[in-house]
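>>> have a look at this prediction, sequence included:
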Amino acid sequence: MNRLQFYIAFTHMRSKLKQTIVATAGVAFGIAVFIFMVSFIVGVGEYTWAVSMSQTPDVRLYNEVSANEVSILQQQYPADVNIVHHVKPKEEMLNLKDGRQAVKQLSQDPRVQAVAASLSTQVFYHLGAVNINGRILGIDVEAEDRLFNLSDKIITGSLEQLSTRPNSLVMGAGLARKLNVSTGDHLTVTTNRGGSFLVTVTGIFKTGLTAIDDEQSYASLNTVQRLLGVPASYITDIKVRLHDNEQAPELAAAWARRFDYSASDWQQDNATLLASERLRSLIVYGVAVTILMVAGFGIFNILTMMIYEKMKDIAILKAMGFSDRDVRWIFLAQALTIGVAGALAGLCFGFLMAWGISKVPYKSDIMISLDHLPVSFDIIYYVTAFCFGLITTTLAGFLPSRKAAKLDPINIIRG
């Protein structure tokens, strides 16, 4: 496209200045809304994902309770036809065999960032007439803190006292609210084996995940082992944080075979969250495409009307020696100019809208680490919006430009 073609295109747009501004504003509005929506929705998604992943290991090793594949009756009478309904799970220990040795070996793996052993058990919390079912997680305090940054989630009290104070626990904020306890209070814990113990609340934590905050407490590994009356080697879970969590599925399968444990990775444990993330992205892009298509139809209509109004000008241009290609480029230049101007304006307005909402204060009793609305400023969405806006306007201008190029100047001049 040469300067003359661009000058003619610019003259046409200037003669229909209001329609040009409306078309440009339509593109700008579509892109601004896209940037605003994506920035906010992706920001919320990233924050929710970060909160969920902060309490999810990349790989978890455990013993899975399973039903007997072959019943005792089948073992006793293998030649007979035996029908057994509702086979109960095997009476097997959840303890990881040689778990301490496995933790030591995993901690020496260069692919592993942090590893922690834990012991989980169901309990009843008793305080006066209140009885609540919950869970206690026995942990190696330092290792668990490296894995999940637990010390940052403590809102009152201290995590370190778990290591120094016997029969102490750090309780989830929701559970503490139900029991109406605070730091320094005492309550009774009853294990699933019937033993009752008096424990002291040395801290209260909040992760932002209701499933954890409303029913879980942390205690030292030694404390929970004493509560259950099991040896010091008894652990039920090994949790691993990797330097590259994309290796989690492969390493989980390899470690399950190596140590003869069951294993899960963060993708399996967060399958629902991953599916919702994909669905959210489809919805966001679907809405944005619809908005930009509406803007594209506006450009199409404006250029089509301009062709009918400029038919004599087109005939004169062709009579002066302009080729079909030259005429096509004149109208494509108008579409591209509207697209570029609208896209740049939309990016600026979209950024300002996203920046403005990121400064809105937001306080939540659940999400303690959130003080403003979460917004993502990832440049990839700005590039995507600009390219898509340009493509939409180019396609919207292609059909009118082709129609203009096919006009016969002789028929137009004859009227």
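Ah, there it is. Small disclaimer: the values here were computed from a predicted structure and weren't measured.

>>> every contact and neighbour count from this point should use C-alpha atoms.
Will do.

>>> now the strands: where do they sit in this structure?
Remark: strands assigned in the chain by DSSP state E are 59-62, 112-127, 130-139, 154-157, 168-172, 186-191, 196-205, 216-220, 237-242, 262-265.

>>> among those strands, which comes closest to residue 71?
strand 262-265 (22.1 Å; Cα to Cα).

>>> in terms of secondary structure, what does that closest one contact?
Contacts defined by 3 or more Cα pairs under 8 Å, 6 or more residues apart in numbering; DSSP states H and E place strand 262-265 against strand 59-62, helix 248-259.

>>> how about residues contacting that strand?
57-64, 248-249, 252-253, 255-256 (Cα atoms under 8 Å, 6 or more residues apart in numbering).

>>> report the contact partners of residue 213.
So residue 213 contacts 171-175, 205-207 (Cα under 8 Å, 6+ apart).

>>> which non-adjacent residue is nearest it?
residue 172 (4.2 Å; Cα to Cα, 6 or more residues apart in numbering).

>>> contacts only, for the one you found.
So residue 172 contacts 204-206, 212-217 (Cα under 8 Å, 6+ apart).

>>> in CSV: these, plus distance to residue 358.
What follows is the contacts of residue 172, written out as CSV (distance: Cα to Cα, whole Å):
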residue, distance to residue 358
204, 30
205, 27
206, 24
212, 28
213, 27
214, 30
215, 33
216, 33
217, 34
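
>>> another one to put next to it:
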Amino acid sequence: MRHNINSDIALTHIITRKRQTLVAALGVTLGVGVYLFMNSLTSGFSSFSRDEMFKNSAHIKIYKDDELSQPLVPSAGSGHITVIVNPQVTTLSKKIINPEQLLSTIKQQPFVVNAISQVSFDAFYNRGKAQISGDCSGVNILDYDAMFKTSKYIVGGSLNRLQGNLNGIIIGSGIAEKLNLGIDDNITVTSSYNVVKVMKIVGIFTTGSSLTDNAKSYMNISTAQQFIKEGPSYVSNIFINIPDPNKSEEYAASLQQLTPYKVEDWKTTNADVLASGKTRDVLMSSIAMSILVVAAFGIYNILSSTIAQKINDIAILKATGFAGRDVIRIFLMEALIMGLIGTLIGLIIGAVLIEIMSNIYMGGPVGYFPIRFEPALFAKSFGLGVFITLCAGYFPARKAARVDPVEIFRK
């Protein structure tokens, strides 16, 4: 019975103060809607940035790292000085010894989804007097496609024409445009080892990234080995994909136990990009949270005003047997009702904004605006909206529960 009376009193306050209830609910609506929209936007941009990284970058890569010259006089202890004269890189070759065995061992690991080998080198693309610098990757193109989905970026020719074609090459659309080349045209490729070959263009791709499209090309791994004057066993990199990219550090540590070569996860490779992304995420989340907190202060002010105006009513309630916890329940229920109304409307408005933005085509590599529905964000926004409004209602409610009816009646 007492709970029903508490509910009736709370609803009476809500109904009789419609304007203030509406203002408080709209504040929560704005806060929840903005919070949901901005976090969905942040999540969308993070997913887009990650997809861009994984166009040409594996989750984990293995390569031979550069080595610096060793000290002339090794240090015998903390009291001795290490002598190094003109320290410099002493790595003579980037070759991975016995790559077939290492690749086979890696593929046997239960957490490895895919693993491929690659030979990369700096190249110059020439047509007449025109020349473009770039980098070329020698790969088994079908295995490479299975890892990086390269086929979806092909705009001319096909990947299949490169398979087994030692004279074929697939180039970026920027290279083709600058040198005015098309499918089945010839292009002269020169490596940094001064090896020159005339290659036939069997495919053209475009990723939307000018850095890649203006410099990147692919050829068979055996052809790439010829460009750098190496034999058929030469491999410069091994790329590995795993089920969950977020666990790349853990899996990289496991792979490091299998080889003396450098094992590097994608987070280490793209540390600067990820740091910028985290800064952006914190900034946008802080702005959204600030708006939500401002909305909570609106509820706090409204309930405080209600308590000040209803101070005599509160004194009468307590004098007739209502306990302090009953008063707290009444005002918390008011806050909850305003919070639920505002939160639900905010979720609807946020969903509408997300739907509108997700259908806006941006063009280029972005495509449609990088924002998407995520049920977890909706649940988080709902829970946060209700929690903050309850917190905003608790402090005025506690103040009301401490009202001394005797003091009020004396006044």
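Right, received. Where do you want to start? Remember, predicted model here, so these are calculated numbers, not experimental data.

>>> just give the TM-score of the two.
The TM-score (TM-score structural alignment, normalised by the length of the second structure) is 0.91; 404 aligned residues with a Cα RMSD of 2.2 Å.

>>> picking that back up, now do the same for the residue nearest to residue 213 of the first structure: its match in the second structure.
The pairwise alignment with the second structure assigns residue 172 of the first structure to residue 172, based on TM-score structural alignment.

>>> how far away is residue 208 of the first structure from residue 364 of the first structure?
Going from residue 208 of the first structure to residue 364 of the first structure by Cα to Cα, to the nearest Å gives 9 Å.

>>> neighbour count: the two, which is higher?
residue 208 (23 against 11; other Cα atoms under 10 Å).

>>> the more buried one touches residue 51, doesn't it?
Yes: shown here, residue 208 of the first structure and residue 51 form a contact pair, counting by Cα atoms under 8 Å, at 6.9 Å.

>>> tell me where the stretch 251-400 of the second structure has helices.
266-269, 271-309, 311-319, 324-358, 375-401 (DSSP state H, counting those that start in this stretch).

>>> which of these sits most buried?
helix 324-358 (a mean of 21; mean count of other Cα atoms under 10 Å).

>>> comparing that one with the first structure, how large is the average distance?
The superposed helix 324-358 of the second structure is, by mean Cα distance after the TM-score superposition for the first structure, a mean 1.4 Å from where its aligned residues fall in the first structure.

>>> can you check stretch 20-39 of the second structure too?
Looks like 0.8 Å for stretch 20-39 of the second structure (mean Cα distance after the TM-score superposition for the first structure).

>>> picking that back up, now the helices and strands packed on strand 262-265 of the first structure in TSV, with distance to residue 41 of the first structure and mean neighbour count?
Converted to TSV, those look like this (distance: least, Cα to Cα, whole Å; neighbours: other Cα atoms under 10 Å):
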stretch	distance to residue 41 of the first structure	mean neighbour count
strand 59-62	28	24
helix 248-259	27	16
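
>>> out of those, which is closest to residue 197 of the first structure?
strand 59-62 (26.5 Å).

>>> that closest one: how far from the chain's middle?
Centre-to-centre, strand 59-62 of the first structure and its host chain are 22 Å apart (Cα atoms, centre = their mean, to the nearest Å).

>>> check the mean deviation of that strand from the second structure.
Looks like 1.3 Å for strand 59-62 of the first structure (mean Cα distance after the TM-score superposition for the first structure).

>>> just stretch 296-309 of the first structure next, same as before
Looks like 1.2 Å for stretch 296-309 of the first structure (mean Cα distance after the TM-score superposition for the first structure).

>>> show residues contacting that stretch.
The contact list for stretch 296-309 of the first structure, computed with Cα under 8 Å, 6+ apart, reads 19-20, 23, 26-27, 331, 335, 392-393, 395-397, 399-400, 404.

>>> which one is residue 205 of the first structure nearest to, not counting chain neighbours?
Using Cα to Cα, 6+ apart, the closest residue to residue 205 of the first structure is residue 154 (4.2 Å).

>>> with distance to residue 320 of the first structure added, can I get the strands of the first structure in TSV?
Shown next, in TSV, are the strands of the first structure (distance: least, Cα to Cα, whole Å):
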stretch	distance to residue 320 of the first structure
strand 59-62	74
strand 112-127	74
strand 130-139	86
strand 154-157	80
strand 168-172	82
strand 186-191	96
strand 196-205	81
strand 216-220	84
strand 237-242	71
strand 262-265	71
